[in-house]
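>>> Have a look; sequence and predicted model below, questions after that.
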Amino acid sequence: MASMSHISPVLIANRGEIAVRLIKSAKALGIKTIAIYTPVDQQSLHVRLADKAVPLTGGNAGGYLQTAEILEICQAENVASVIPGYGFLSENTDFAEDVVKAGMTWIGPSSDTIKSFGIKHTSRILAEEAGVPIVPGTKDLLKNAQEARQAAEAIGFPVILKATAGGGGMGLQVCNNSDEVQHYFETIVSRGQTLFKNAGVFMEKYIAQGRHIEVQIFGNGLGDAISFFERECSIQRRHQKVIEECPSLFVGKTPGLRQKLSDAAIRLAELVKYKSAGTVEFLVDDDTGSFFFLEMNTRLQVEHGITELCYNVDLVAMMYEQAAAEASPLGGIKHLKQRQPTGPQGAAVELRLYAENPVRNYAPSPGLLQDLEWAKGDIRIDTWVTKGTNISAYYDPLLAKLMAHSPTREESSEKLIRFIDDSVIAGPPTNADFLRQILASPPFKAGQTTTNFLSTKFNYKPCAIDVISGGPLTHIQDLPAWFGVRNGVPESGPMDPLAFQIANILVGNELTTEALEMTGAGPELRFLADALIAVSGPDIAIELDGEPKKSWESFAVKAGQRLSLGKIRGNGCRAYLAISGGFPSVPKFIGSKSNAIACNFGGYQGRRLAAGDLIFLKEQDVSRLSQFTRAFPSDLLPKYESDWEIYCVPGPHDVGFLTNSGIETLYNTKWKVSHNASRSGIAIVGPTPEFSRQDGGEGGGHPSNVLEYGYPLGAVNWAGDAANILPLEGPDMGGFISTNTVVRADFWRLGQVSPGNTVTFKPISFDSAIELRKRTIDFISTTSEAFKRPGGIKDLRPLDWVVPSDHVSAVIKEIHETDSRPPTTYRQAGDTYILVEYGQQKSSLNLRGRVELLANEIESWKDDRISGCVATHINLLVQFEGTRLHQSELMEKLIKAEQRIPDASQAKLPSRIIRLPLVWDDSVTKKYIQDYTEAVRSSAVYLPSNIDFVARNNGITAQDVLDTFIKARWICVSVCFYTAVPCIINLDPRKQLRCPKWNPPRTATPEGCVGVGGISACIYNSLSPGGFQMMGRSIPGWDFFSLNKQYLRNKPAFFRTFDQFEFYQVSEEEYNKFLDDFHAGQFTYDIQPAEFDMKEYNEFLDSIQDDLVQVRKRQDEAAAVLAKEEASLLAEWKASKAAMVTFVTDDIEKLKADPKLSYIASPMNANVWKLQVKEGDIIQKNHLITILEAMKMEISVFSEDEFIGTRVTKVVQKPGSIVSPGDPICFVEEVQ
């Protein structure tokens, strides 16, 4: 055998599973491998397995076809050989020739052989020369449609038109009569020219009852060839194979056929002195056993693996062996004939697992592979994907080849059925269930696998729903979602848990079963199986095959029926669709099937539903479904309002943060709900309450700023002068005050608050809040039980929702400072949280150490009534179940704990030192700042450069700001917000940067952004809202699927409290490479284990006190100047906004008064996102006028028929304008 050094390193000119396959065999032979990849493939397995991976710059669509660039890579990497696999460049003769001309070895047939067999009509001539039967057809290419008609009539129908350069099932068309030949001829000509750069077309007789049988051959280029006999690949969709078998059951039952096929294939291979692996394809008549040459595939076939299993051979290794021999004096494998096998051992079956939708004509289905757990078993899996892979739309959707080998065909089929049943493959639609049903079908078991199998012998019946339209915002939620998880994972779950649970009751589900949440309007769904469903929530249009249906009652849906859910009518904004059995195929992420829209994880592919989605259901007993229907009594229905009184508990921040007048403003105002009302935040508009502080101290320059703390859900949170209610997907940490907190029992009403509604906050006591909660729990429980017994619903009573108003103090208790303990304040934060605060809003690692010790103490209690804690600078937010653990009892436990906690100033805390790259003032953060400047606020003290602002605010230079990062060490004081953002402070207080946060905050911050606010910094781990000043970008610490080996399994958060950070500056190009590595799971964090010694640190603090006084003086003076400047700029900005509203309003009123004009109005409270008309346009039928944005949804506004033919005279809104129902978008006039 020739040395493999002749062909090492080898460049793998491919992607996907075949690239992985080629790399594995090369590594087993000691051949160094070099992979290439496009941007979308940076996470692909072949990139990780190769010895080296080189990115392609030719774009995603054509990257793997850029021969010039690939040859340049070969030269740069001193490549000795190139192996192409299948597809892409595998049969590109020019590329094969260029590889050889460049002095490398082409691992595959010669370019002359590829060329000879690449043109189908010339390959037929070669087959005839070798004495191989060919299908009756035209010898030469057809000149036109008329000649094609004449040929078809001579051959006899049916016939098949073929592009002569075609392959992979493309460029084919079966025709049953002359008219079809006439119709399709030009189509095939066009396909051939477009796909293969060859417009030639020929014709063959089409054998309807045929079998696709192929023979695996291997030649040494010296005139010898052997065969590994046949595979059957008859089961095809769109002329592409789906299931393959080795050997063929039909061939085995037909005496002498196996040898005849093998001999014919060998004759053809030896005629052209074929070298390397190839396949000769035949069409075998199912009735007679006659066989005809179809084509020669001059490459490795997709299905080569089942031949390897039946003959215990590595065909890829043979290809490397042949190539090494060619590169040596041997010229090819010697004594090849001695390797001719006598026949197959056992039987192998291969399934091609595709990301495609079988009910949508096998349409490719790109998307996120949320979960992938292969079952244990004797199955060969050739794949390129892992959990978390994003399946691209640019390439073939093949995910994996699943192969079973057993003594019999039946055993292999059963193995594969069990394997599919026991594996988890969740994400975009795949054909897994389709393949399983084929294997289990009687025709397949009987071996009736002709090429028309799928069209005549098999009917796929999935138990699923086909999403025709996803609606504005439809997604999956369950209970209790991520309750108590924290660590930057929003709780999520249904915004209206009351309606959600009742919908589940109506279909007989557990209360917590996943269901669809629909905002504004619902989806259109085609049910592919029988199901029992119920819709709850506000009044919504429901039609089943056009027949109106009612909400709040269950009804059966039959397979094939369409369910259309229209707009929500009247008050309320969210409805729920529960289906009996839920959605069993939707995977759990950190224990829940809920979808966190704000973070793009969970649910169905981490997103809202969209057309083409396929969601599997639980198999149902059809006869039971038709009898099992329930209706919720109409007199018990919840009331959905437009003016809401929402119950809340004062705190955690009112007294001491708002004046008495400010507190009165809070509770006496009807707050208007903004269009920015979503699952992550409900913006409310009204007067700015009077703050009692001048600034936020170390928390920031605005009086709404505080040191970061754990946010209670339901909090009314003040970011500067703007208020947001934090619902179920709100962040779990931040640095803005929360004045009052909506009680848990009222979350269902909070979930139905809509843009344009008003909200009045009604303060109540903790005990009243718990009483409401108990009433709600009891109502759900008794309703569930009532439906389980005959006549039980008659005993149900309406939910009593009245409790007395009671403004209690937000501060539950204060403990004064002692020699061994800091002052401690216990703040009420709704009915499920207590905020423990040490000190007086001054950051201190001694206090942070005490917070950690308290958190550890609470964890040691193992009390299941306590859901978890959020630890930050000087605070610990304790979450508890108030219906089981009273606030007073928890307070007693917390106060006793204080007496047991040791002095943190002497503690030694476990830590790690992590070095991270930092790109400073990069183009991406600049772009986000620019977008904010254009869309939100054009002038602010922190614009246009955040870095310059931070420098000015601290009385230092921009270089000094950079030095605080790259010449100092930082320590992590919390891991919270969204996706486990690390909040860090500089260990040297003299280098701690002080600055206010953005006002108003931005809605988007780029992944990896390093921000500064208050005295803290952070690394935004994912795209998220934010208010910190943006400095540059580093590497995130959040890996959704724990691809990186340094992450703990199923733990997406990497950073920990008391981690120490060191940054080193890199260029933007270097950073982008690091970020690409991070996305591919290949970035290596530079980590050293460490211990943080509080005693040693306190000694350091004592030594710098004099210096620190001077630093603080400088910072205070600088900040005071900029605070005045910001106050002026902020006032100007507010005034300009108010003036613009006045100007537009006056202009609109004048236009309204013109009798010649009419106007097209906004249907809702929203933000104008895009205008689709301009002055002078003539309105057509269903003319798109504008696209509005509200509640994180896009709403298209179309013209009514009455405006058809009118001309737009004036567009009175612009992108970013806020509109209410009835506000004019544009004015129109009749065309004279």
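In hand now; what should we look at? Numbering: from 1, shown residues only.

>>> CA atoms for contacts and neighbours, from now on please.
OK.

>>> just the strands in the stretch 101-250 of the chain please.
Remark: strands assigned in the stretch 101-250 of the chain by DSSP state E, counting those that start in this stretch are 105-106, 159-163, 172-175, 201-205, 210-220, 225-237, 240-246.

>>> so how far is the first one from its chain's centroid?
If I follow you right, that is strand 105-106. Centre-to-centre, strand 105-106 and its host chain are 40 Å apart (C-alpha atoms, centre = their mean, to the nearest Å).

>>> Pick the most deeply packed of the strands of the stretch 101-250 of the chain.
Highest mean neighbour count among the strands of the stretch 101-250 of the chain (mean count of other C-alpha atoms under 10 Å): strand 210-220, with a mean of 26.

>>> hang on, isn't residue 983 packed against residue 1019?
Yes - between residue 983 and residue 1019 there is a contact at 7.4 Å, judged by C-alpha atoms under 8 Å.

>>> which of the two has more neighbours?
Legend: neighbour count by other C-alpha atoms under 10 Å for residue 983 and residue 1019, higher for residue 983 (28 against 25).

>>> Give the closest residue to that one in space, chain neighbours not counted.
residue 1018 (4.6 Å; C-alpha to C-alpha, 6 or more residues apart in numbering).

>>> In addition, the following structure is provided for comparison:
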Amino acid sequence: MVNEIPKTLGGHPSVPEHLRPQYPTSWEIMAMPGPHQEGYLTDEDVDMIYSSELKVSHNASRSGIRLVPPRAPQWSRKDGGEGGSHPSNLVEYGYPLGTLNWTGDDPCIFPIDWWKLGQIKAGNTMQYKRVSLEEALSLRKKVEEYLVAIHKAIESGSFEGVQALETTYSPSGAYGKAVVAERPAKGNEPQVRYRQGGDDHLLVEYGNEQFDLNHRCRVTALEKVLRGPDAPAWLKETLTNTVGCCTSLLLFYNGAKLDRERLVKYLQSLEDQLGDLSKIKVPCRRFRLPLSFESKEQTEATQRYMETQRPHAPYLPDNLEFTAKNNAFSPDQLKHNLLNGTLMTVVVGFFCGNTVSLPVDPRMRMASPKTNPSRVFTPEGTFGWGGSCGSIYPVDSPGGYMMLGRTVPCFDYLGYKDGFSLEKPWLFQDFDLLTFYQVTEEELNEKLGYFRSGRYKFEWDDVEFDMAEHNKLLQDTAEEVKQLREKQTKVQDELVAAENESLQKWREDKEKNKVDESTLDALLADPAISTIDSPMDANVWKVLVDEGDEIKANQVCAILEAMKLVEKRCHDVVAEISVQAPWDIKKCKVEKLLVRPGEIVKAGGRIALIRQEN
């Protein structure tokens, strides 16, 4: 902060034009490999990412910069294992800020307001350039030095000698690997991989991408040591945050002050200190939550998804029926498992305290792909399933988990409700146990009303989770679980084939619906023909006219949708945009429709051709 503006600047800071960074429409973004680049994408996929211009989608927002790639990745594996059936699916982990995340065919950056990402907008293009940790830190230092120089110039009243910020860079090509260190398994102590996530993040990953509550227990134990009173002073000064997930711990640290090699060596030394955790008892809470399998809002969200994003898929229109089939259950069996089983909270975070949970009993575990593409809207309180985990959506938001039901949200914006606070506006914490009881949609709506008004009381008991008992359950049910997994794998292979067929048909249908260029040119050459154009990049939600219809001035002919961020709220909503006929037309008919619901239209793109009649 500048304490006082010098009179030489006229009472207000005005940085000279030549010192202000330029905001182009095509951006160069420097990026380090990782954390999951190696072993997931093919070499051709990686080359495509770094050699192509990626367009910023109309669905980009401050909570997720969605990109349009030249093609979908080919992937170096056939599926995501316990993360989900699609090869892009991973066991949930903490996302480093600024990470390019690829779910299905859609890449998305989970952004931070860095000066470049904070200025990117829909319709821009961007191209990644690979840099090493050392190069990233050097570039970061230059930005910080530039800001310090501007700060001093404002305070002194003179910009003499201040150099403009250099916004382009030619990387050396020596960018290193995503996995920076490994520690082999030893007895009951699992394998550990240390994955880089930019110059300020390090992902500590246990095991081999398989859900195991022993790994989650180890994540929690490591986190407590790192955040505890006995942590070394240098770590307390540089470690800013930690995010524990299913089998991994993401560290946020100040890369400009803490040498990564020193951090990794210290983390490796802690593994011996933690030792064998297979028989410990963990204090936790057991919650009892209402769950409705009917929801008008979820039905409407699915219908809108089918109208604006993808018209058909094996998981449409009933996510619950698909998830049951994908796991060799009947819908009633799936509901029975949810209402009679116990889930353990293995992730709290990512987005507004989003809670991800895993069934304690391995016989009740399920696997499910995420929607492709992901939905632009999911109602708050949705209980969804993606990969091998369940999740409660804390707010209305985009999402790709299969919607199985709806419960009470676990997030309070203002932190005033019972169980919440301004410092901790989310409800759940690591190792919380979740159980459900069934309610009708009307009963749930009543409870949602109580929650929104601050009168809802969550039910929970303080209990202990015994890792020794859990490990005995794993041993006793191993053969039964093996047989169930074989049965599930067979069904899942069939549904993956059905999904691939559906995706191919969907893509072919979109190509068939395109109007031939020669036909379009001939129509546009007619002086009686004019166009109705899109005001922005968006999805086509509804087309309200047909070819041959007479239309009037200012008549709404189509409704588009795109994402926007609502001021003073932390999540995105869908904005509806009405597209009207020109104000000055008199007697016109729709000559040719150029879009259909579910298609994407660019800013200035033609929605329809209209003919002026005499």
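Looks like it came in fine. This is a predicted model, so every value here is computed, not measured.

>>> re the thing from before, and the strands of the stretch 101-250 of the first structure: which comes nearest residue 1113 of the first structure?
strand 105-106 (72.0 Å; C-alpha to C-alpha).

>>> which residues in the second structure does that closest one align to?
Using TM-score structural alignment, strand 105-106 of the first structure corresponds to no residues of the second structure.

>>> So which elements touch that strand?
Identification of packing neighbours for strand 105-106 of the first structure by 3 or more C-alpha pairs under 8 Å, 6 or more residues apart in numbering; DSSP states H and E yields strand 81-83, helix 93-101, helix 315-326.

>>> Repeat the analysis, applying 7 Å as the threshold.
Here strand 105-106 of the first structure touches strand 81-83, helix 93-101, going by 3 or more C-alpha pairs under 7 Å, 6 or more residues apart in numbering; DSSP states H and E.

>>> can you put these in CSV and add distance to residue 183 of the first structure and mean neighbour count?
Shown next, in CSV, are these (distance: least, C-alpha to C-alpha, whole Å; neighbours: other C-alpha atoms under 10 Å):
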stretch, distance to residue 183 of the first structure, mean neighbour count
strand 81-83, 40, 25
helix 93-101, 32, 17
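
>>> I'd like the ones you listed laid out as a markdown table, including distance to residue 1212 of the first structure.
Listed next are those as a markdown table, based on distance: least, C-alpha to C-alpha, whole Å:
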| stretch | distance to residue 1212 of the first structure |
| --- | --- |
| strand 81-83 | 62 |
| helix 93-101 | 59 |
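
>>> Map residue 118 of the second structure onto the first structure.
Mapped onto the first structure by TM-score structural alignment, residue 118 of the second structure lines up with residue 751.

>>> Look up how far residue 1163 of the first structure lies from its match.
21 Å (C-alpha to C-alpha, to the nearest Å).

>>> the more surrounded of those two?
Between residue 751 of the first structure and residue 1163, counted using other C-alpha under 10 Å, residue 751 has the larger neighbour count: 22 against 15.

>>> ok so, going back, would you list the strands of the stretch 101-250 of the first structure in TSV and tack on distance to residue 822 of the first structure?
Listed next are these as TSV, based on distance: least, C-alpha to C-alpha, whole Å:
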stretch	distance to residue 822 of the first structure
strand 105-106	75
strand 159-163	83
strand 172-175	81
strand 201-205	88
strand 210-220	80
strand 225-237	73
strand 240-246	70
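
>>> Which one, of the ones you listed, ends up nearest to residue 974 of the first structure?
strand 240-246 (51.2 Å).
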